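Asks: Have a look at this prediction, sequence included:
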Amino acid sequence: MEINVNELSHYYGPQKALDRLSFKVKTGEIMGFLGPNGAGKTTTMKAITGYLTPSDGDVMIDGISVSKHPETTKQTIGYLPENNPLYGDMPVIDYLVFAGQLQGLEGDKLKNRVHEMVKVCGLNAEKHKKIGELSKGYRQRVGLAQALIHDPEVLILDEPTTGLDPNQIIEIRELIKQIGKEKTVLLSSHILAEVEATCDRVLIVNKGKLVADGTPEELRQQAHGNEILHVSIAGNEDQNNVFKALQELPQVAVVDFRNDKKHGFEIQSKTGESSTKSIFDLCVKNGWYLTELTPFEKNLEDIFREVTREN
């Protein structure tokens, strides 16, 4: 099912949380939803699930308006809120039965779905324990199980790995990737490496507006612009001479010394040009040793900082 967020705006008193925000999440896509604190991520997710009515705009789930037909759209959505509210005194099995009944499941269908969720979410060893006795990782698994109990086609996950240790993060990440093969998933997280490893596409919002949209690879390519190379050259003790020689290469736009490496330079090529061959030829001509020549790739954290920083 496709999610279509159309011109969404929302106010908390005088504060504007969303500012005409629009985007689509395609069927069967895992979308990473990023932004600094206060950017409007949770407000957007609440609007998609029907938990919150936006001040303006609408959300369509498979062409059906969330604001006009909330009961219909909620049947297709599974939601794991950031704080994962659970009943700590209930055993896992009892809680999943309760969650299934709230979604209208009963009889053999309810029993089979509870059994399947225990298996899919890796809860078999803990299924008879009270939720309050579980580790944070297992409580997150229970939260995912309740979100999936009615077999929704859309899954909204707000910070699903918050507070987990690295091993638990990997386990939940793999579970989400497995689920995402069959569901449309919108995933919010502050762990950028997790988003890059899990998601097919990334949206970044800032101050309620969309500031970046694309696959991780597309965002890296857009951020790169001109070619940037990390170069290290040995064989000449006067690095100022090397610096000047690099500056004079016709394909080079900017040369900077690197603080992180002795005899290191960061070189930006001119638009549409590559400096790799001319740098190699320069070293051969002068008898210098080219010990490093690698393209510099920005990661998702670099891109996030660029598009969300204050002017």
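Replies: Structure received.
Asks: C-alpha from now on. contacts and neighbour counts both.
Replies: Will do.
Asks: where along the chain do the strands fall?
Replies: 3-12, 15-25, 30-34, 56-61, 64-65, 77-80, 154-158, 184-188, 201-206, 209-214, 228-234, 252-257, 264-269, 289-295 (DSSP state E).
Asks: Below is an additional structure, to be compared with the one above:
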Amino acid sequence: MSIKVDKLTKQYGTQKALHEVSFEIGDNRIVGFLGPNGAGKSTTMKILAGLLPPTSGQAFVQNLNVQQQSLAVKKLLGFLPENNPLYRDMYVREILLFEANTHKLKEKKGRVEEVIRQTGLQAEQHKKVSQLSKGYKQRVGLAMCIIHQPQVLILDEPTSGLDPNQILEIRALIKELGKERTVLVSTHIMQEVEAICDEVIILNKGVLQDHFTLQDMPVKYPGKSLEDIFVSLTNGAV
């Protein structure tokens, strides 16, 4: 299993952000992580990335315990948080080389060239990050995520705030990346899930509502669109 979450609970004071959430994701799958704002998606992703400790329960990436083997997990995982923190005064090539050095990669310059080509940054590689459009900043974030060739990607709303053309470009890139690795991607755009995902996980108020494949969806929810399913599961209807 690429990702396994077992009875994951996260509590802030009296508020439960997650309540005994469990799911498993196999290899080379693109999984849409859905839920209303405040459902617990970002909390789950931060726990999987080793940035936030759970109150109880366990998380595993490539069969490694995230809490007990955090450094080993980080070597296998690429994480793009919702706000995509980048060093704005660095040049594109410079920030990628910095990331390559952080991961102590061999053949650093060659790997930087490779991810620049893979993420379509050739024309922007000599610009400062602050000079880039939001779409290209997302590409830089994705390039940083994959530079160490992780087996698992966790992407928190990677197309948020992009224009329609940029959204299509990032979707195509994610779909390509998902051919060789597992991708867990959160989004509020149902068409995005239908376009690139193999499976769907839906959270609401910190509780897992369902986990199903898009292939099985017509049988499990006959006559319903993904939007219908999302609304019914997050509004309390059946």
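Replies: That came in fine, so what should we check first? Keep in mind that what you see is a predicted model, and the values were worked out from it rather than measured.
Asks: still on that earlier bit, Throw the strands of the first structure into CSV and include mean neighbour count, thanks.
Replies: Formatted as CSV, the strands of the first structure follow (neighbours: other CA atoms under 10 Å):
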stretch, mean neighbour count
strand 3-12, 18
strand 15-25, 18
strand 30-34, 25
strand 56-61, 20
strand 64-65, 16
strand 77-80, 23
strand 154-158, 26
strand 184-188, 26
strand 201-206, 23
strand 209-214, 17
strand 228-234, 20
strand 252-257, 17
strand 264-269, 22
strand 289-295, 15
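Asks: Format these as TSV; extra columns: distance to Leu144 of the first structure.
Replies: Formatted as TSV, these follow (distance: least, CA to CA, whole Å):
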stretch	distance to Leu144 of the first structure
strand 3-12	20
strand 15-25	20
strand 30-34	15
strand 56-61	20
strand 64-65	25
strand 77-80	6
strand 154-158	8
strand 184-188	12
strand 201-206	21
strand 209-214	26
strand 228-234	42
strand 252-257	49
strand 264-269	45
strand 289-295	40
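Asks: Indicate which one of those is closest to Ile131 of the first structure.
Replies: Across the strands of the first structure, Ile131 of the first structure has its closest neighbour in strand 77-80 (15.8 Å, CA to CA).
Asks: With the second structure overlaid, report how far the closest one is off on average.
Replies: Compared with the second structure after fitting, strand 77-80 of the first structure deviates on average by 0.4 Å (mean CA distance after the TM-score superposition for the first structure).
Asks: What is that strand packed up against?
Replies: Counting contacts by 3 or more CA pairs under 8 Å, 6 or more residues apart in numbering; DSSP states H and E, strand 77-80 of the first structure is packed against helix 136-148, strand 154-158.
Asks: residues in contact with that strand?
Replies: Residues outside strand 77-80 of the first structure that contact it (CA atoms under 8 Å, 6 or more residues apart in numbering) are 49, 143-144, 146-148, 150-158, 160.
Asks: rewinding a little: identify, out of the helices and strands packed on strand 77-80 of the first structure, the most deeply packed stretch.
Replies: The highest mean neighbour count among these, using mean count of other CA atoms under 10 Å, belongs to strand 154-158: a mean of 26.
Asks: Which residue range of the second structure does it align onto?
Replies: Taken onto the second structure by TM-score structural alignment, strand 154-158 of the first structure occupies residues 152-156 there.
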